[in-house]
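1. Provided below are the primary sequence and the corresponding predicted coordinates.
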Amino acid sequence: MDNGFSVEFLGNPDDQTKRIPSLGEIGLNNFAPYIMNRIMARWNSNLAEDMKARDVTTVKMRALAVLNVSSSLTINELSVFAVTEQSTMSRTLDSLEEQGLVRRVPRADDMRVRDVTITDEGRAVFEDVWPIMYNDMCRMFKDIDDEEYRTFVTTLHKILRNIRRHDI
């Protein structure tokens, strides 16, 4: 079965007849998860540095970003979209709510479920940090044209579908 890889060291994980290459044979610079981790660690570090002066942590920024484009989400949904543990998101929302940046409202049909929405104040904070996020992204994709970017995002979506545990 063809797995779609053109690189010879990537094989079909279901084929038990082939030898699995060592990480040394693949090399860290060809091991995509390693490269993705390096990129995201640098991205998060840069953003954390930029957000510090605004008293916005990376998790707060992610929550505000997601809520800025979503009308309302549960804590579990927000945790998935903001890529953080539910317990961390819960503590983050406590802080954001104390700052007046989000609102948690019990659902009328199920009081156990709370919908989280961004307030006008939260939207203003996000609008303040958005140019920083956008400029950091543009710097990250410097010298990458529109077609390369679209292809890259398409590939990332395929990878996400392959490893996804949530429907969202």
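-> Received, thanks.
2. every contact and neighbour count from this point should use C-alpha atoms.
-> Will do.
3. what's the residue closest to the geometric middle of this protein?
-> Residue closest to the average C-alpha location in the chain (CA atoms, centre = their mean): residue 83, at 5.1 Å.
4. these two touch, right, residue 101 and residue 126?
-> No - between residue 101 and residue 126 there is no contact under CA atoms under 8 Å: 9.4 Å.
5. what are the buried residues along the helix or strand where residue 94 lies?
-> Using DSSP states H and E, residue 94 sits in helix 86-98. Within helix 86-98, the residues scored as buried using 16 or more other CA atoms under 10 Å are 86, 89-90, 92-93, 96-97.
6. quick one: contacts of whichever helix or strand comes after it?
-> Remark: after helix 86-98, the chain's next helix or strand is strand 102-107, criterion DSSP H and E. Residues from elsewhere that reach strand 102-107 (CA atoms under 8 Å, 6 or more residues apart in numbering): 93, 96-97, 112-119, 122.
7. ok, structure two:
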Amino acid sequence: MTSDNPNPVDPFDSTTPQYRAYFPEGSRDDVEFRLTRILSLSARRWGTHVENRMMAATGQSRSRWQTLFVLSVATPPITTSLLSARLAIQWPPLIRTLNSLESDGLIRRVENPTDKRSRYIEITAAGRAVVEQVQPILSDIRTKVFVNLSMQEMELATRVLEMVVAGVNEAQQDNDE
């Protein structure tokens, strides 16, 4: 992927006076902005790269294989509400994905015997086969993307990102109150 940015190491033009008017050099605001910007940029690029590779190799969209993967590792029974929370997506797009997966025979929805308003979602053997097809591709992508990171760096990055997610969750709860 090519970029119009003459300095891809600094995708924010952080040395310009316009940038520094918002974010003085070395300030917490500067570091917070660059961190959130690189989080967004890396997530978007990761998602696009994985989506393109997965579609080409398996024909499965990200929403489909991520849903199947979560179902494949979950302890049954799993409800739509629980699946929605684990995927961090809202109901309308999840329901569309579930409808598509069910029509393709990759999942089935069964009645919840304790709550008639709720249904359990189960992955089928065909759905597990898709997960088995997806996993080696994801593993290869991760290996190539993280080749220059040590185990310690990946563990540190994971801890930092977990703290970011926790901070976002706390901020959302504060806004909900």
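-> In hand now; what should we look at? The model shown is predicted, which means the values in this text are computed figures rather than measured ones.
8. find the pair from the contacts of strand 102-107 of structure 1 with maximum spatial separation.
-> 112 and 122 (24.2 Å; CA to CA).
9. related to what we said a few turns ago, adding distance to residue 34 of structure 1, write the buried residues of helix 86-98 of structure 1 out as a markdown table.
-> Output for these, formatted as a markdown table (distance: CA to CA, whole Å):
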| residue | distance to residue 34 of structure 1 |
| --- | --- |
| 86 | 25 |
| 89 | 26 |
| 90 | 29 |
| 92 | 28 |
| 93 | 31 |
| 96 | 32 |
| 97 | 36 |
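10. looking at those residues, which is nearest residue 146 of structure 1?
-> Of the buried residues of helix 86-98 of structure 1, the one sitting nearest to residue 146 of structure 1 (CA to CA) turns out to be residue 89, at 33.7 Å.
11. that closest one contacts residue 75, doesn't it?
-> Yes - the pair residue 89 of structure 1 and residue 75 qualifies as a contact (CA under 8 Å) at a distance of 7.0 Å.
12. what residues in structure 2 pair up with the longest strand seen in structure 1?
-> Looking across structure 1 with DSSP state E, the single longest strand is strand 110-118. Mapped onto structure 2 using TM-score structural alignment, strand 110-118 of structure 1 covers residues 115-123.
13. endpoint to endpoint, the matching stretch covers what distance?
-> End-to-end distance for stretch 115-123 of structure 2, by CA to CA, to the nearest Å: 20 Å.
14. contacting residues around it?
-> Against stretch 115-123 of structure 2 from outside (CA under 8 Å, 6+ apart): 68, 71-72, 76-80, 106-112.
15. now do stretch 62-71 of structure 1
-> Against stretch 62-71 of structure 1 from outside (CA under 8 Å, 6+ apart): 73, 78, 81-82, 116-118, 122-123, 126.
16. so where is it in structure 2?
-> With TM-score structural alignment as the criterion, stretch 62-71 of structure 1 aligns to 66-75.
17. for the counterpart of residue 84 of structure 1 in structure 2, give its distance to residue 23 of structure 2.
-> Counting by TM-score structural alignment, residue 84 of structure 1 corresponds to residue 89 in structure 2. Residue 89 of structure 2 sits 32 Å away from residue 23 of structure 2, going by CA to CA.
18. what about the two, which has more around it?
-> residue 23 (18 against 12; other CA atoms under 10 Å).
19. what about the closest residue to the more buried one other than its chain neighbours, which helix or strand?
-> Distances taken as CA to CA, 6 or more residues apart in numbering put residue 30 closest to residue 23 of structure 2, at 4.7 Å, once the chain neighbours are dropped. Element membership for residue 30 of structure 2 (DSSP H and E) is helix 28-58.
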